[in-house]
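> What follows is a protein structure lacking sequence information:
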């Protein structure tokens, strides 16, 4: 377990934090079951911003959360641009900015509408496949008799 030096900045309640958790690229890769190359790609795309110590990347909790949001966004079919926008909102929302939350809801509604259209397309394709299969079986049955 890596830990950075104690941060002398007081927390919100006025107490001094002990140590902040840091992560290596390998630790994050194992934690999220991705390759280090994937993590470097997201860094190159500006979704992660690790601290650099020489050639070593030091990832902080903020990077871990950003990676988690990025991977969740990819699973849900978000583009990198949409993920970036959501992450930037997340970073800027400690006070729950209403404008940012409304924009997030717009993005989610748009994604939900796209998924509904895709589901309907899939249902239509299934009906068409069922129809072709039924006809092929009927023809095959006539040929066998």
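Everything's here; your move. Since this is a predicted model, take the numbers as computed values, not measurements.
> Only C-alpha atoms from now on, for both contacts and neighbour counts.
OK.
> Please pull up the helix or strand immediately following the longest strand belonging to the chain.
Longest strand in the chain by number of residues, with DSSP state E as the criterion: strand 56-60. Toward the C-terminus, strand 56-60 is succeeded by helix 61-75 as the next helix or strand (DSSP states H and E).
> The very next helix or strand once past that following helix to helix 61-75, inter-axis angle?
The helix or strand immediately downstream of helix 61-75 is helix 80-92, counting by DSSP H and E. Interaxial angle of helix 80-92 relative to helix 61-75 (axes from the mean of the first three to the mean of the last three C-alpha atoms, to 10 degrees): 140 degrees.
> so what does helix 80-92 touch, helix or strand wise?
With contacts taken as 3 or more C-alpha pairs under 8 Å, 6 or more residues apart in numbering; DSSP states H and E, helix 80-92 sits against helix 61-75, helix 98-144.
> buried stuff in the first one?
It stands for helix 61-75. For helix 61-75, the neighbour count (16 or more other C-alpha atoms under 10 Å) marks 63, 64, 66, 67, 69, 70, 71, 73 as buried.
> tell me, how many neighbours does the residue nearest to the fourth one when sequence neighbours are not counted end up with?
Using C-alpha to C-alpha, 6 or more residues apart in numbering and skipping the chain neighbours, the partner closest in space to residue 67 is residue 48 (7.0 Å). Neighbouring residues of residue 48 were enumerated by other C-alpha atoms under 10 Å; the total is 23.
> Second structure follows, compare the two:
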């Protein structure tokens, strides 16, 4: 019976399992994040490589840079506690940044709702008799300027 830690994976198997392209796996290898062993021309990924890929994708998903992810991965072989502390620090920093972004997004949405309400209120009022003629004339002039520019 094969021990799970001894299990190996091909590039296609990992790509399929994690829904990434083989090119993405090669990119992570080029960046020093994954280091599969070679059997001839084939890459052979270990169970540990699979775990690293999980961490890479989790880090990317929450917005960590590849440099930050590499720092966390590199600490594993030195000191797992230091790795966990570094990951915790990075994750907490991302939470702060994402919460600030959420506040900005919520404020922008609220502003947009206000603008939408103002515009809908304006458009709900009857148009001045010559408003449509003015709008058509403006559109024709804009179209003519665009044609002249080409």
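Yep, it's here. Keep in mind it's a predicted model, so treat the numbers as computed, not measured.
> Throw the helices and strands packed on helix 80-92 of structure 1 into CSV and include distance to residue 82 of structure 1, thanks.
Shown next, in CSV, are the helices and strands packed on helix 80-92 of structure 1 (distance: least, C-alpha to C-alpha, whole Å):
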stretch, distance to residue 82 of structure 1
helix 61-75, 8
helix 98-144, 8
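> from these, which stretch is densest packed?
Most buried of the helices and strands packed on helix 80-92 of structure 1, by mean neighbour count (mean count of other C-alpha atoms under 10 Å): helix 61-75, with a mean of 16.
> Give the aligned range of stretch 85-92 of structure 2 in structure 1.
Under TM-score structural alignment, the match for stretch 85-92 of structure 2 in structure 1 covers residues 102-109.
> Work out which residue lies at the spatial centre of structure 2.
In structure 2, the centroid-proximal residue (C-alpha atoms, centre = their mean) is residue 61; its distance is 6.0 Å.
> That residue matches what in structure 1?
Match for residue 61 of structure 2 (TM-score structural alignment): residue 75.
> Might one say that residue 64 of structure 1 is in contact with residue 28?
Yes. Shown here, residue 64 of structure 1 and residue 28 form a contact pair, counting by C-alpha atoms under 8 Å, at 7.2 Å.
> State the distance from the equivalent of residue 20 of structure 2 over in structure 1 to residue 28 of structure 1.
In structure 1, the residue paired with residue 20 of structure 2 according to TM-score structural alignment is residue 34. Using C-alpha to C-alpha, to the nearest Å, residue 34 of structure 1 is found at 8 Å from residue 28 of structure 1.
> Give me the more crowded residue out of these two.
Remark: of residue 34 of structure 1 and residue 28, residue 28 carries more neighbours, 20 against 13, as counted by other C-alpha under 10 Å.
> just checking, next helix/strand downstream of the helix or strand containing that one?
Take DSSP H and E as the rule and residue 28 of structure 1 turns out to sit in helix 25-32. Downstream of helix 25-32 of structure 1, the first helix or strand assigned by DSSP H and E is helix 36-44.
> Return the list of helices and strands in contact with the next helix or strand along the chain from that following helix.
Sequence-wise, the next helix or strand downstream of helix 36-44 of structure 1 (DSSP H and E) is strand 51-53. Strand 51-53 of structure 1 is packed against strand 56-60, with contacts defined by 3+ C-alpha pairs under 8 Å, 6+ apart.
> Buried residues of the strand it packs on, list them for me.
Within strand 56-60 of structure 1, the residues scored as buried using 16+ other C-alpha under 10 Å are 58, 59, 60.
> Reformat these as JSON lines; add distance to residue 24 of structure 1.
As requested, the buried residues of strand 56-60 of structure 1 are exported to JSON lines (distance: C-alpha to C-alpha, whole Å):
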{"residue": "58", "distance to residue 24 of structure 1": "6"}
{"residue": "59", "distance to residue 24 of structure 1": "6"}
{"residue": "60", "distance to residue 24 of structure 1": "9"}
